[in-house]
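Novice: Okay, sequence plus prediction incoming.
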Amino acid sequence: MAVPTYDKFIEPVLCFLKHHPEGVAAKVVHEGAAELLGLDENQRSELVSSGQLIYKNRSGWAHDRLKRAGLLQSLSRGKWCLTDAGLEWIKNNPFPLSKEQIDHLAFDFIDVRLKTNPDAVKEIRDAIAIDLLENLLQVSYNRFEVIVLDVLHKLGHGGHRDDLQRVGGTGNAGIDGIISLDKLGLERVYVQAKRWQTTVGRPELQAFYGALAGQKAKRGIFITTSGYTAHAIDFAKSVEGLVLIDGKRLVNLMMDNEVGVSSQLIKLPKLDMDYFEQ
């Protein structure tokens, strides 16, 4: 006798997990579902073309459908568990399930997209943010200033890379870069970049703001790898045209605009049921 189709595994998977509300390893669920279905040794030894055991493959597809229905979740890699909604559903739908109930769970949620785990994404971003900040603290001051201008360019400041003019060096009156907002260079934003580990205080911002006034500039961006004191933030709020970017915001802007990092798209497969019904 052939191994039952995956929809026949819906009820045994639910039934087995009902008795393990704390979650259990997927391989244990596979065996529990096989026991509930009464699969013999021959059925448990059948393989799909990829070499996977058919009953584990079918149990896996049942798990996929139940996840899409919101009844199951993966607590961690290879550990399955009922969701709160799943526990409630079982309470309101006692076993044995009807064919209509099974078909509903097996086929009505196929097009539901599984969400990316937000905690996993945050964990990756946090780790990359730490690495970015460490690298920013290790590069030369000249390179740091160039990186800052690259970030501002990606944000749309300056229509062309050549519109970003690095000043730097001594005698720059507290200005490291100049961004032209128009082709004639009539409107400019001045930039100060500090690769510091200590917080930036009010005196540094006052000096930069004074340099802006000396250039008759209307806008300035102060960027640091560290942070700002409360007095510095209050000063920036009290004047016009002064924007502050701290280290946390800087590395997030780098990630969002792919400066010093690269993104990878993940292709998510979608089952084509029409293919199997031909």
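Specialist: Sure thing, it's come through.
Novice: CA only for contacts and neighbour counts going forward, please
Specialist: OK.
Novice: what are the ranges of the strands in the stretch 101-250 of the chain?
Specialist: For the stretch 101-250 of the chain, the strands defined by DSSP state E, counting those that start in this stretch occupy 164-166, 177-180, 188-194, 219-224, 242-245.
Novice: any chance of these in CSV, with distance to Leu105 too?
Specialist: Putting the strands of the stretch 101-250 of the chain into CSV (distance: least, C-alpha to C-alpha, whole Å) gives the following:
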stretch, distance to Leu105
strand 164-166, 57
strand 177-180, 58
strand 188-194, 57
strand 219-224, 53
strand 242-245, 49
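Novice: Tell me which of those approaches Val121 most closely.
Specialist: strand 242-245 (23.3 Å; C-alpha to C-alpha).
Novice: structure B:
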Amino acid sequence: MAIPKYFEFFPPIMEVLSDGKIHHFKEVRDYCAKYYSLTDEEQQEMLPSGNRSCVNDRVGWAKTYLKKAGLLVSPARSNYQITELGKDAIKKGVNHITVDFLKQFESFQQFYGRKETVPSSEKSNEVSVDLEQNPQEQMESSMR
């Protein structure tokens, strides 16, 4: 199995945090790895830069996106907890939480900062592929 894209980690992150307790990043990451049945080899796969694992990076970016939308908070370094807004979001089901869903929140819009300036009929497939990569992956891809 390929390692899921960062946005595919939204559901398991919200699921593990749904109990309202504070969870450490390692616990969240381990839950995500189990959720997707990632092998040890997949969990140890490194980014091309060699600075961190792909799983850690993608879970980290997913967590950042959810936090910027206000669905979770970080009460202490590397610790995360669902917010009331997050609880409301998962009432509809964790699988509906996508980047498009997050765009409804002003705080996320400010963070995301992408404006639709090119009509969708003129967009190339490459643009949509880039949007599937987190910012770190986009940067590393552009350096190749």
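Specialist: That came through, no problem. Please read all numbers here as calculations on a predicted model, not as lab measurements.
Novice: care to give me the TM-score?
Specialist: Comparing the two superposed chains by TM-score structural alignment, normalised by the length of the second structure, the resulting TM-score equals 0.68, with 117 aligned residues with a C-alpha RMSD of 2.8 Å.
Novice: Mind putting the strands of the stretch 101-250 of the first structure into CSV with distance to Ala62 of the first structure and mean neighbour count?
Specialist: Supplementary listing: the strands of the stretch 101-250 of the first structure in CSV, determined by distance: least, C-alpha to C-alpha, whole Å; neighbours: other C-alpha atoms under 10 Å:
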stretch, distance to Ala62 of the first structure, mean neighbour count
strand 164-166, 56, 19
strand 177-180, 57, 22
strand 188-194, 55, 23
strand 219-224, 52, 22
strand 242-245, 49, 18
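Novice: and of those, who's closest to Val112 of the first structure?
Specialist: Val112 of the first structure lies closest, by C-alpha to C-alpha, to one member of the strands of the stretch 101-250 of the first structure: strand 242-245, at 39.6 Å.
Novice: Which secondary structure elements does the closest one sit against?
Specialist: Secondary-structure packing of strand 242-245 of the first structure (3 or more C-alpha pairs under 8 Å, 6 or more residues apart in numbering; DSSP states H and E): strand 219-224, helix 230-238.
Novice: Now do the contacts for the residue most central in space within the second structure.
Specialist: Centrality entry for the second structure: nearest residue to the mean C-alpha point is Ala62, 1.5 Å, by C-alpha atoms, centre = their mean. Counting by C-alpha atoms under 8 Å, 6 or more residues apart in numbering, Ala62 of the second structure touches Tyr6, Phe7, Phe9, Phe10.
Novice: Val94 of the second structure too?
Specialist: With contacts defined as C-alpha under 8 Å, 6+ apart, the neighbours of Val94 of the second structure are Phe10, Pro11, Pro12, Met14, Glu15.
Novice: Restricted to helices, list the residues you listed.
Specialist: Cross-referencing those with the helices (criterion: DSSP state H) gives Phe10, Pro11, Pro12, Met14, Glu15 as the overlap.
Novice: Closest one of those to Lys68 of the second structure?
Specialist: Using C-alpha to C-alpha, the shortest approach to Lys68 of the second structure within those belongs to Phe10, at 12.8 Å.
Novice: I'd like to know how far the nearest residue to the closest one once chain neighbours are set aside sits from Ile22 of the second structure.
Specialist: Of all residues not flanking Phe10 of the second structure in the chain, Ala62 sits nearest, at 6.0 Å (C-alpha to C-alpha, 6 or more residues apart in numbering). According to C-alpha to C-alpha, to the nearest Å, Ala62 of the second structure stands 17 Å off from Ile22 of the second structure.
Novice: got it, and Ser49 of the second structure?
Specialist: Separation of Ser49 of the second structure from Ile22 of the second structure (C-alpha to C-alpha) stands at 31 Å.
Novice: Compare the ones in helices among the contacts of Val94 of the second structure and tell me which is most surrounded.
Specialist: When neighbours are taken as other C-alpha atoms under 10 Å, the top entry among those is Met14 (25 neighbours).
Novice: I'd guessed that one sits against Ile82; true?
Specialist: Yes - because the distance of 7.4 Å satisfies C-alpha atoms under 8 Å, Met14 of the second structure is recorded as touching Ile82.
Novice: OK, contacts around Ser74 of the second structure?
Specialist: Residues near Ser74 of the second structure by C-alpha under 8 Å, 6+ apart: Lys67, Tyr80, Gln81.
Novice: Mind doing that once more with 6 Å?
Specialist: In this structure, Ser74 of the second structure makes contact with Tyr80, judged by C-alpha atoms under 6 Å, 6 or more residues apart in numbering.
Novice: That one should be in a strand, yeah?
Specialist: Yes - for Ser74 of the second structure, which was evaluated using DSSP: H, G, I helix; E, B strand; the rest coil, the result is membership in a strand.
Novice: Could you check which residue of the first structure pairs with it?
Specialist: With TM-score structural alignment as the matching criterion, the partner of Ser74 of the second structure in the first structure is Ser74.
Novice: quick check: the longest helix anywhere in the first structure aligns to which part of the second structure?
Specialist: Secondary structure of the first structure per DSSP H: the longest helix is helix 118-138. Mapped onto the second structure with TM-score structural alignment as the criterion, helix 118-138 of the first structure occupies no residues.
Novice: Which positions in that helix come out as buried?
Specialist: Across helix 118-138 of the first structure, burial judged by 16 or more other C-alpha atoms under 10 Å covers Ile128, Ala129, Leu132, Leu133, Leu136.
Novice: measure the last one to Tyr275 of the first structure for me?
Specialist: Distance, Leu136 of the first structure to Tyr275 of the first structure, by C-alpha to C-alpha: 51 Å.
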